[in-house]
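Undergrad: Quick check, what structure comes out for this input:
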Amino acid sequence: MLIGFIGSGKIAQALIKGFTSAGICRVESILASAPKEDYTNHYKTRDIGCRTTYENKDVLKHSDIVILAVKPPIVPQVLADISSFVTPKHLMISIAAGIKSNSIEKLLPEQSKVVRVMPNTPVLIKQGASVFSLGRNAQKSDGDVVKKLFESVGICDQVPENLIDACTALSGSGPAYTYMFLEAMADAGVLQGLSRELSYNLAAHTLIGAAKMVLETKKHPAGLKDDVCSPSGCTINAMYSLEKNGFRTVLMDAVGVATEVARKDEQ
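TA: Prediction:
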């Protein structure tokens, strides 16, 4: 595959590493663009082994698959810059949060193929959770390509575009909720006399282990929770405290708020 990136920040660099380590393409066949003043990302991308350019149009000339990896506010400017170079052969993949497929399609030639992807930051360590939706002209085969690409850095599932905002709130924003939960668990350990280093280590590995139990056993989380809760034991008493203080409601409300903000900000 001839793959190009418009934008070469951390997520783009992570995707390049994932695609090439999975054998999807050779790193030398990837071209990434960034502004001249963005020295850091130019150097970091070159260190990975792929080529860089200052001109977005060069990416279109070089690539069959073009990944828009720029901040949402500058997407219209970028699309205006490249529109005349986009052809029906190009598969345009946008990872810009909050930009609808039809908003992108309006700024490109009529037959342009667009796929919208919502990854999350753990793609940086190949543990991402991504979803995608097909634009008006994109075909199932295009979705298959996107799935193959993003499964090289985690999991990837197709969803209708009207669910992208909920996915953004759950998996896109989700790492932040998890970091807050992990930090609180570690603080609790420190409060009880554990060292900060030990508390963070125990909390992080507990979250990893619990998540893997859900994925690998296929058991309902409630059943796994019950397995830990002995009658009158410390865990069931802790569960009571969490329920009394609205732990689940707070999390569900947080995802709901994030979904509404995503919907409101969507362009």
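Undergrad: going forward, measure contacts and count neighbours with C-alpha atoms only.
TA: Noted.
Undergrad: For burial, what's the neighbour tally of residue 170?
TA: Around residue 170 there are 19 other residues, counting by other CA atoms under 10 Å.
Undergrad: I'd like the structure of this one too, to check against the first:
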Amino acid sequence: MPHPSPEPRVPSPATIAFIGGGNMARSLIGGLIARGQAPASIHVAEPVEALRDPLQRDFGVECADSAATSAAGAGVWLLAVKPQVMREVCAGLASLAQAQRPLVISIAAGITTAQLDGWLGGGLPVVRAMPNTPALLGVGITGLFANPRTDAAQRERAAALLEAVGPTVWIDDESRMDAVTAVSGSGPAYVFLLAEAMQAAGVAQGLSPEASRALVQQTLLGAATMLTRLEEPADVLRARVTSPGGTTQAAIETFEAGGFRDLVARAIAAATERGRQLSAAND
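TA: A predicted model of the protein is given here:
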């Protein structure tokens, strides 16, 4: 049975409605509350009881199974549903969106600000965001793009919300958001694949699985820490640990001879193109 539309209320800029209560929404909610956001100012719409109840229990936020119920009165809507159902969700919220004129933020891959604005009735400030899975631990990064109707204060509001799980980077050309998805959105999987390959190679060279896993994990953590904490770019750091004629040089030369750089470029190009296809499929 469809839920009746709630009466429009004057939206509160401090109130955030999460439409969807999955892992990324949960991470953002936890990060916001840790930064001082009042639980009562966070509304969550999640139809799956097994996701909804823990959110209410763990964070004390207001939860409902209806998107319109949670969105009513909220000055910011964060759309955290899968791209495949985004059009349907927006259609159900369009009349409320036109009445309240919220700031809309979407974390769905491949859905453009123009599509979101059109599905919600038009004329709205819309920010497209692409966080990545390390946000689940508070160490993610998010690419952001705002449509022309989004003013400076709304941009700051969107950035502050996403910074609850890590730094943000603004992208001026929305067509480049597919590249953001390919580099950082999908990027953790590339690192996990490298870790898998390194661990297997270590075992092949006689290490125990436990030893190989520990060595790879801490090596990747250490390298990532150096990349983020030191001022030198990646090529300088690589050169610093690559002694002429040494073991590292032997490995690097093997990578290069195998077309490592070209393979990475083609992989990211393929991910970027897939993002464009997802967007086109929703037109």
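Undergrad: what kind of secondary structure is the residue located most distally from the centre of the first structure in?
TA: In the first structure, the residue that sits farthest from the middle, by CA atoms, centre = their mean, is residue 232; the gap is 40.9 Å. Here residue 232 of the first structure is recorded as coil under DSSP: H, G, I helix; E, B strand; the rest coil.
Undergrad: how about the helices of the second structure, start to end?
TA: For the second structure, helices defined by DSSP state H occupy the ranges 23-34, 49-59, 67-71, 83-100, 113-119, 152-162, 177-180, 187-204, 209-229, 234-240, 247-257, 260-281.
Undergrad: The aligned partner of residue 74 of the second structure in the first structure: neighbouring residues, count only.
TA: Taking TM-score structural alignment, residue 74 of the second structure has residue 63 as its aligned residue in the first structure. Other residues near residue 63 of the first structure come to 20 when the count uses other CA under 10 Å.
Undergrad: what's the spacing between residue 94 of the second structure and residue 82 of the second structure?
TA: As judged by CA to CA, to the nearest Å, residue 94 of the second structure and residue 82 of the second structure stand 18 Å apart.
Undergrad: Residue 184 of the second structure too?
TA: 18 Å.
Undergrad: Now the equivalent of residue 189 of the first structure over in the second structure: closest residue in space that isn't a chain neighbour?
TA: Matched by TM-score structural alignment, residue 189 of the first structure corresponds to residue 202 in the second structure. Closest residue to residue 202 of the second structure apart from its sequence neighbours, by CA to CA, 6 or more residues apart in numbering: residue 212 at 5.5 Å.
Undergrad: what residues are up against the aligned residue in the second structure for residue 102 of the first structure?
TA: Aligned by TM-score structural alignment, residue 102 of the first structure pairs with residue 114 of the second structure. Applying CA atoms under 8 Å, 6 or more residues apart in numbering to residue 114 of the second structure gives the contacts residue 147.
Undergrad: What's residue 113 of the first structure aligned with over in the second structure?
TA: Using TM-score structural alignment, residue 113 of the first structure pairs with residue 125 in the second structure.
Undergrad: go on, residue 147 of the first structure?
TA: Match for residue 147 of the first structure (TM-score structural alignment): residue 159.
Undergrad: if I look at its match, how far off is residue 118 of the second structure?
TA: Separation of residue 159 of the second structure from residue 118 of the second structure (CA to CA): 23 Å.
Undergrad: Who has more neighbours out of these two?
TA: Per other CA under 10 Å, whichever of residue 159 of the second structure and residue 118 has more neighbours is residue 159, with 20 against 16.
Undergrad: Just give the nearest non-adjacent residue to that one, would you?
TA: residue 168 (6.5 Å).
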